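> Got a sequence here, can you model it:
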Amino acid sequence: MTDDASPELRASDADRERVAEVLRDAVAEGRLDMEEFEERLEAAYSARTYGELAPLTRDLPAAGAATPPPPVSFTKEPARSGSWAGRIVGGEGSSSGAVAIMSGFQRKGRWTVPKRFNCFAFWGGGEIDLREADFADREVEINCVAVMGGVQVVVPPGVEVVVRGIGIMGGFDHPRDDGPSEPGAPRVIIGGLAFWGGVGVERKVTRAEQKRLKEQRRQERLERRESRHELLRERREQRERRRGY
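Below you'll find the model as predicted:
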């Protein structure tokens, strides 16, 4: 972590892995004993912020492994490649609005979000799920009016979210664990009015992505376990060679 990185910034999986790599090099070079290495490695993988990662490599030659993410740009970049390249489809959108009066509505699955989507909930509720949606433009606006009702907006990771709604005896929630947007991802502006009601915004991955991430974490645990075993073998071999001398 660099000295000018804000300690309260959230650390990513890549940041934690870079710190872990520095620790593995340090134990292989004899700078850390096995007990200290395991303590620091466990702390690295459980760290949430740069402030928690920084002390783990501060006294090692390669300290600074955790670097802050690039600043968020307010100018949307065109999609180059990847998952967002085919999801900005243009057109008018497959649904322009929704109404729930003492009832409910849902917009989820594969649908196209228009440039402006208007919804109204009175004594009712609605769900707007953007995880599998396409987008008519790189910037879309969702206008929510909730009167003694509620609307829940679900966005996938990587999408930039701007919340501009007004709450009167109600409120607009911002997504938790918000991070920088991905290149080419759309910007979603959520505005409107909540009167004795609420509009919530949360980030979730799809079930398929959850399954993929679970399998990825399992593989990473196996690799870390194998790496620890390999380090232990190397240390034993080093001790045996010293005894032989």
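> Could you use CA atoms for every contact and neighbour count after this?
OK.
> could you pull out the strands for the chain?
When assigned using DSSP state E, the strands of the chain occupy the ranges 97-101, 104-107, 112-113, 116-122, 125-129, 134-135, 139-147, 150-155, 160-163, 166-168, 171-172, 187-195, 198-203.
> hey, which of those strands is tucked in deepest?
Of the strands of the chain, the one with the most neighbours on average (mean count of other C-alpha atoms under 10 Å) is strand 112-113, at a mean of 28.
> Show me what that strand is packed up against.
Of the remaining helices and strands, those touching strand 112-113 by 3 or more C-alpha pairs under 8 Å, 6 or more residues apart in numbering; DSSP states H and E are strand 134-135.
> Number of residues surrounding Gln219?
Close neighbours of Gln219, defined as other C-alpha atoms under 10 Å, add up to 12.
> how about a markdown table for the strands of the chain, with distance to Val27 added?
Written out in a markdown table, the entries for those read as follows (distance: least, C-alpha to C-alpha, whole Å):
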| stretch | distance to Val27 |
| --- | --- |
| strand 97-101 | 59 |
| strand 104-107 | 52 |
| strand 112-113 | 51 |
| strand 116-122 | 55 |
| strand 125-129 | 47 |
| strand 134-135 | 48 |
| strand 139-147 | 48 |
| strand 150-155 | 41 |
| strand 160-163 | 40 |
| strand 166-168 | 54 |
| strand 171-172 | 49 |
| strand 187-195 | 44 |
| strand 198-203 | 38 |
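> how about this one, so we can line them up?
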Amino acid sequence: MVGVLQKAIGHGLLSLDEFTARTDVALAARTRAELNTVLVDLPGLVHPESGVAPVKPVEFRATMSALKREGEWVVPRDMVIRSQMGSTVLDFSDAVISFPEIRIEVDVAAGSVELLMPERSSVDASAVTVELGSKTDKASGSRAGGPHFVVTGSVRAGSLTIRRPTYVRIGSLTIRRPWRISWDA
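Sure thing, here's the model as predicted:
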């Protein structure tokens, strides 16, 4: 159990204080229901049983700062992105996605949010409202075989960009934008 919580810290899902508090509760737990209270907001870890409280969305907050998730990070089913005069970039292209549908609520005020979608995914961002800002959606539509992202919320004097990475292959060299270079063996 402690190992699961340590992985959650590594993926940025828990703070050190949350880890300490949850570890204490997990070590004292006697039933699966008591363990579920520790794991309820961590994706894919709650044992399905009746009476489990609804999962609270994971919140990403950038207030006059920058927040970035990339690589193999664990994607929660529900998330809220708050960007007040800040910058948030969530790269889902290599992320661990365990759910068929991911719900993202954006709350942008004079900030920017960029969502980099995986190749095999579908996106619906039609419910996002924009006031004195911009929404650039180059990834909407359906691509079979992957998760479906539902983006809602509002952008006020800021920007929301939703796109997919672009790739250029030159022989065994693959260049990806945002910039990542790899060689085929």
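> Which one, of the strands of the first structure, ends up nearest to Lys211 of the first structure?
Proximity to Lys211 of the first structure, assessed across the strands of the first structure by C-alpha to C-alpha, is greatest for strand 198-203 (16.2 Å).
> Skipping adjacent residues, who's closest to the residue sitting nearest the centre point of the second structure in space?
Among the residues of the second structure, the one closest to the centroid is Val75, at 4.5 Å (C-alpha atoms, centre = their mean). The shortest distance from Val75 of the second structure to any non-neighbouring residue, by C-alpha to C-alpha, 6 or more residues apart in numbering, is to Ile97 (5.4 Å).
> show me the contacts for that neighbour.
Shown here is Ile97 of the second structure, whose contacts under the criterion C-alpha atoms under 8 Å, 6 or more residues apart in numbering are Val74, Val75, Pro76, Pro147.
> Just give me the match in the first structure for it.
Structural alignment places Ile97 of the second structure opposite Phe135 in the first structure (criterion: TM-score structural alignment).
> Test my guess that Trp196 of the first structure contacts Phe172.
No - using C-alpha atoms under 8 Å, Trp196 of the first structure and Phe172 do not qualify as a contacting pair, with a distance of 11.3 Å.
> quick revisit: quick one: which of the strands of the first structure is nearest Ser46 of the first structure?
The stretch from the strands of the first structure with the least distance to Ser46 of the first structure (C-alpha to C-alpha) is strand 198-203; that distance is 20.9 Å.
> list the helices and strands the helix ranked longest in the second structure packs on?
The longest helix of the second structure (DSSP state H) is helix 16-28. Contact here means 3+ C-alpha pairs under 8 Å, 6+ apart; on that basis helix 16-28 of the second structure packs against helix 2-10, helix 32-39.
> Give me the spatial nearest neighbour of Leu116 of the second structure, chain neighbours excluded.
Looking at Leu116 of the second structure with C-alpha to C-alpha, 6+ apart, the closest residue is Asp91, at 4.6 Å.
> Could you do Ala26 of the second structure as well?
The shortest distance from Ala26 of the second structure to any residue that is not its chain neighbour, by C-alpha to C-alpha, 6+ apart, is 5.8 Å, and that residue is Leu35.
> The one you found -> the first structure?
Counting by TM-score structural alignment, Leu35 of the second structure has no partner.
> Leu35 of the second structure and Val4 of the second structure: what is the separation?
Remark: distance between Leu35 of the second structure and Val4 of the second structure (C-alpha to C-alpha, to the nearest Å) = 12 Å.
> Glu18 of the second structure too?
Glu18 of the second structure sits 13 Å away from Val4 of the second structure when distances are taken as C-alpha to C-alpha.
> One more: Val128 of the second structure?
Noted for Val128 of the second structure: a distance of 34 Å to Val4 of the second structure, by C-alpha to C-alpha.
> on that earlier part again, of the helices and strands packed on helix 16-28 of the second structure, which approaches Glu70 of the second structure most closely?
Taking C-alpha to C-alpha as the criterion, Glu70 of the second structure comes closest to helix 2-10 out of those, the separation being 12.5 Å.
> So which bits of the closest one are buried?
Within helix 2-10 of the second structure, the residues scored as buried using 16 or more other C-alpha atoms under 10 Å are Leu5, Gln6, Ala8.
> For the residues you listed, give me a markdown table that also has distance to Arg164 of the second structure.
Conversion of those to a markdown table gives the following (distance: C-alpha to C-alpha, whole Å):
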| residue | distance to Arg164 of the second structure |
| --- | --- |
| Leu5 | 31 |
| Gln6 | 31 |
| Ala8 | 26 |
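> and of those residues, the nearest to Val46 of the second structure?
Leu5 (12.7 Å).
> Isn't that closest one up against Thr23?
Yes - taking contact to mean C-alpha under 8 Å, the distance of 7.4 Å between Leu5 of the second structure and Thr23 places them in contact.
> hang on, the residue nearest to Leu116 of the second structure packs against Trp73?
No - counting by C-alpha under 8 Å, Asp91 of the second structure stays clear of Trp73, with 9.0 Å between them.
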